[in-house]
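Enquirer: below is the structure, and that's it, no one-letter string:
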């Protein structure tokens, strides 16, 4: 029997990439997965179809994050999908991409980053708590950008630092209910939608050469870590940031 059989999960930003892989992995382990999408309804439908073809159960719920009433819209669909059942697992994966270095980031881009990457997961958790069972799981996707000085991602890294702090403090608050709260920090992760980025001459080789495990990551690498944190095996892990980068930029390699 899969270790998440009978449980329910909400994965935001699950229409493609890492979110899609997380949704598929949780479903493969037996969870009923609510696949959230912002604008890519076709991608969410494809995620649900993939899960169902593999014998799992899923449904898609649309809500653009970072706008007024985003959480209310999301949870109208979530509650309809749960049909009175509790929520067991919440994965905050949806995020806006880096806006650029300090010299070019506009105030609108900065505000959008924080609205999607920080405000949305904070208030999604707030809204989810009455639905989340004692002993539930909250996982938020961060980034190794929080421990690397990349001038092109300053504002993005700031948002991810915020959710790491949020995860630590909420772990302390929610521990009395047996709810674990953790963050997962991917490194360079190649997906079907960002693959063209890694086609720049020499980029893949450079990143692999600065990664302890000597390759780019893939969505399944991240999904496996999230699935572990969602399982009973991770019952004693909370308030942590799990680096899932393959050892990106750990130091000089001989």
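Expert: Sure, I can see it. These figures come from a predicted structure and were not determined experimentally.

Enquirer: CA atoms for contacts and neighbours, from now on please.
Expert: Will do.

Enquirer: the helix or strand where residue 168 lies packs against which elements?
Expert: Take DSSP states H and E as the rule and residue 168 turns out to sit in helix 154-174. When contacts are defined as 3 or more Cα pairs under 8 Å, 6 or more residues apart in numbering; DSSP states H and E, helix 154-174 packs onto helix 107-114, strand 180-186.

Enquirer: mind checking which of these is nearest residue 92?
Expert: Across those, residue 92 has its closest neighbour in strand 180-186 (9.2 Å, Cα to Cα).

Enquirer: residues of the next helix or strand after the closest one that come out buried?
Expert: The helix or strand immediately downstream of strand 180-186 is helix 203-209, counting by DSSP H and E. For helix 203-209, the buried set under the neighbour-count rule, 16 or more other Cα atoms under 10 Å, comprises 204, 207-209.

Enquirer: mind putting these in CSV, distance to residue 246 included?
Expert: Converted to CSV, the buried residues of helix 203-209 look like this (distance: Cα to Cα, whole Å):
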residue, distance to residue 246
204, 14
207, 11
208, 9
209, 11
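
Enquirer: ranges for the helices of this protein?
Expert: Assigned by DSSP state H, the chain shows helices spanning 17-28, 41-53, 70-82, 107-114, 120-128, 154-174, 203-209, 219-230.

Enquirer: structure B:
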């Protein structure tokens, strides 16, 4: 299958791209950064998802993973919400599309963290439901994942601060954060295996929301 992944140069996006490639698929990555993946079945386009006109023309898109995002990056609404909408509206027209998945955030459910970030991710979930309704007659599944803490490069300031990370683990029921490979497992399941669930937001937060909603984060 042909897979399009935004935010594919690092973190969750790179791990997901590598997983799809390992399973024999063709991957087209879109990122503002240079390619973080080198593979004969991987193509890369440097593009800003906020600029719909800059998105590449890609034929035969079967799976779309809208993953590009920023956290407190100065334009969370533009990148996280408008960017996701730009990408989805462009590639949803593919006649062979079978699934769309958005990377939202646990903050979309809890409202915690930075205001614009939480609002942007909640907007992603709302838009996902709208798109799911529109694409259902074509048999296309549309869902979102909402990870809590994930062990990525962007979270290094937190995981690399032992005292802070220990406080976070103390209020995280399962006592851990997800790895990018675990998130990739969920992405594969929801976009390839799943054919019956649509319009849903899957919370992957190690039990934080329902078992212990205490929130710990670095102070400004």
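Expert: Received it, and whenever you're ready, just let me know what you need. These figures come from a predicted structure and were not determined experimentally.

Enquirer: list the TM-score for the superposed pair.
Expert: Overlay of the two chains. TM-score (TM-score structural alignment, normalised by the length of structure 2): 0.89; 213 aligned residues with a Cα RMSD of 1.9 Å.

Enquirer: so for residue 48 of structure 1, which of the helices and strands packed on helix 154-174 of structure 1 sits nearest?
Expert: strand 180-186 (23.5 Å).

Enquirer: now that closest one: which residue numbers in structure 2?
Expert: Counting by TM-score structural alignment, strand 180-186 of structure 1 falls onto residues 141-147 of structure 2.

Enquirer: what's the average distance of that stretch to structure 1?
Expert: Stretch 141-147 of structure 2 differs from its equivalent in structure 1 by a mean of 0.5 Å after superposition (mean Cα distance after the TM-score superposition for structure 1).

Enquirer: for that stretch, give me every contacting residue.
Expert: With contact meaning Cα atoms under 8 Å, 6 or more residues apart in numbering, stretch 141-147 of structure 2 is reached by 98-108, 125, 128-129, 131-132, 135, 183, 190-191, 195-205.

Enquirer: filter these to the buried ones?
Expert: 98-108, 125, 128-129, 131-132, 135, 183, 190-191, 198-205.

Enquirer: residue 128 of structure 1: neighbouring residues, count only.
Expert: Using other Cα atoms under 10 Å, residue 128 of structure 1 has 22 other residues around it.

Enquirer: would you mind giving the helices of structure 1 as a markdown table with distance to residue 94 of structure 1 added?
Expert: Formatted as a markdown table, the helices of structure 1 follow (distance: least, Cα to Cα, whole Å):
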| stretch | distance to residue 94 of structure 1 |
| --- | --- |
| helix 17-28 | 7 |
| helix 41-53 | 13 |
| helix 70-82 | 13 |
| helix 107-114 | 11 |
| helix 120-128 | 8 |
| helix 154-174 | 12 |
| helix 203-209 | 24 |
| helix 219-230 | 14 |
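
Enquirer: most tightly surrounded among the ones you listed?
Expert: Of the helices of structure 1, the one with the most neighbours on average (mean count of other Cα atoms under 10 Å) is helix 17-28, at a mean of 26.

Enquirer: remind me what it packs against, helices and strands.
Expert: strand 8-11, strand 32-37, helix 41-53, helix 219-230.

Enquirer: the last one maps to which residues in structure 2?
Expert: Think helix 219-230 of structure 1. Going by TM-score structural alignment: helix 219-230 of structure 1 matches residues 180-191.

Enquirer: quick one, the longest strand anywhere in structure 1 and strand 180-186 angle?
Expert: If you go by DSSP state E, structure 1 has its longest strand at strand 132-141. Angle, strand 132-141 of structure 1 to strand 180-186, by axes from the mean of the first three to the mean of the last three Cα atoms, to 10 degrees: 20 degrees.

Enquirer: which residue lines up with residue 90 of structure 2 in structure 1?
Expert: Per TM-score structural alignment, residue 90 of structure 2 is aligned with residue 127.

Enquirer: swap in residue 203 of structure 2?
Expert: In structure 1, residue 203 of structure 2 lands on residue 243 (TM-score structural alignment).

Enquirer: please verify my assumption that residue 15 of structure 1 contacts residue 47.
Expert: Yes - between residue 15 of structure 1 and residue 47 there is a contact at 6.1 Å, judged by Cα atoms under 8 Å.

Enquirer: which neighbours do these two share?
Expert: Joint contacts of residue 15 of structure 1 and residue 47 (Cα under 8 Å, 6+ apart) are residue 35.

Enquirer: which of the buried residues of helix 203-209 of structure 1 sit farthest apart?
Expert: 204 and 209 (8.4 Å).
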